[in-house]
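Asker: Sequence and predicted structure, then a few things I'm wondering about:
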Amino acid sequence: MRTIQIAALTLGLVLAASPAYAKRLPPKPVHPVRAKGVEFTVPHAMLMGLVVATDIKSGTVLWRRQIYTVRIDPAVEEDAQWSFITGIKTENGCLIITNESGCEYSLNLKTLQVHAIKGNVVVQWEPHDQ
């Protein structure tokens, strides 16, 4: 009986230490950007790849725009595939967005059209070399 308990404990420790079972840390907050009376924020809790524009004076949400989607492979642990926005900045009438996968997007602030500068608008998990 003691041998079974030790084996179960050892297996539990191995599984708990395994990267395949590890939970990721929450995404780092993205600093809001302000331009022309509008504040652009990234609410990670709502949806991955989402940017929200809010009128600074009234606090009214002007629009929400999903910049990219993340295609989840059900055979792989979900949180290992997440890719959150890491930064935003304004440049030439656009909002430039970067994410954890190294992708970069341009959101035209007049038309709200998204253009992938680097990467795709659908982020797909790819295994990294171990």
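Answerer: On my side now, so go ahead. Numbers count the residues shown, from 1 in each chain.

Asker: Could you use CA atoms for every contact and neighbour count after this?
Answerer: Noted.

Asker: The most centrally placed residue in the chain and Ala116: what is the separation?
Answerer: In the chain, the centroid-proximal residue (C-alpha atoms, centre = their mean) is Phe84; its distance is 1.1 Å. Phe84 is 15 Å from Ala116, where distance means C-alpha to C-alpha, to the nearest Å.

Asker: Which stretches in this protein count as helices?
Answerer: 2-17 (DSSP state H).

Asker: Alongside the first one, take a look at this:
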Amino acid sequence: MHPTRPALGLALLLCLLAGVGASPLAAADAPAAKRVAPAPVRPVTVAGIRYEAVLATRARGLPQEGGYVAAIDIRTGSELWLQRIYETQYEPRLEEDVQDIFILRMKAGAGGRTLEIVDELDRRYSLDLATRQVRRR
């Protein structure tokens, strides 16, 4: 028996386990690594207005996925306004969906004058509900 044959067999086995040399068809059928959907954020209600972290913002023609809050009139169900809380900077060489940053949680601030927001990177923002000005804390 040739001394390199067991090593060659082991190398072939390791390559097969790692997917090296797999057929292009098998690779095309394999699921792509995508980001899972973010956990839902509990809406906050202040003075008859429900504030929600908005998902599917690109479907609305907006420049980024996530990072927006909508104000909804509870009585009519109509959206009063949409405010971007932060801007996501995308690296063009990477898939956008893995770079999206979503709002993690929200709560009413003192006196119900602000909305306190935390994103997935643990950055904190305060949204003035009267002026819609955003301040990073």
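Answerer: That came through, no problem. For clarity, every value in this text was computed on a predicted model and none was experimentally measured.

Asker: TM-score for these two?
Answerer: TM-score for the superposed chains, counting by TM-score structural alignment, normalised by the length of structure 1: 0.73, backed by 108 aligned residues with a C-alpha RMSD of 2.4 Å.

Asker: sorry, back to before: show me the contacts for the aligned partner of the residue nearest to the centre of structure 1 in structure 2.
Answerer: Residue mapping for Phe84 of structure 1 onto structure 2 gives Phe102, with TM-score structural alignment as the criterion. Residues in contact with Phe102 of structure 2 (C-alpha atoms under 8 Å, 6 or more residues apart in numbering) are 38, 65-67, 119-120.

Asker: Apart from its chain neighbours, what residue comes closest to Phe102 of structure 2?
Answerer: The shortest distance from Phe102 of structure 2 to any non-neighbouring residue, by C-alpha to C-alpha, 6 or more residues apart in numbering, is to Gly66 (4.8 Å).

Asker: Would you check that that neighbour makes contact with Ile101?
Answerer: Yes - Gly66 of structure 2 lies in contact with Ile101 (C-alpha atoms under 8 Å); the separation is 6.2 Å.

Asker: the more surrounded of these two?
Answerer: Neighbour totals were compared for Gly66 of structure 2 and Ile101, and Gly66 leads with 24 against 19 (other C-alpha atoms under 10 Å).

Asker: show me what contacts the aligned residue in structure 1 for that one?
Answerer: Residue pairing (TM-score structural alignment): Gly66 of structure 2 is matched to Met48 of structure 1. The contact partners of Met48 of structure 1, taken as C-alpha under 8 Å, 6+ apart, are 66, 68-70, 82-85.
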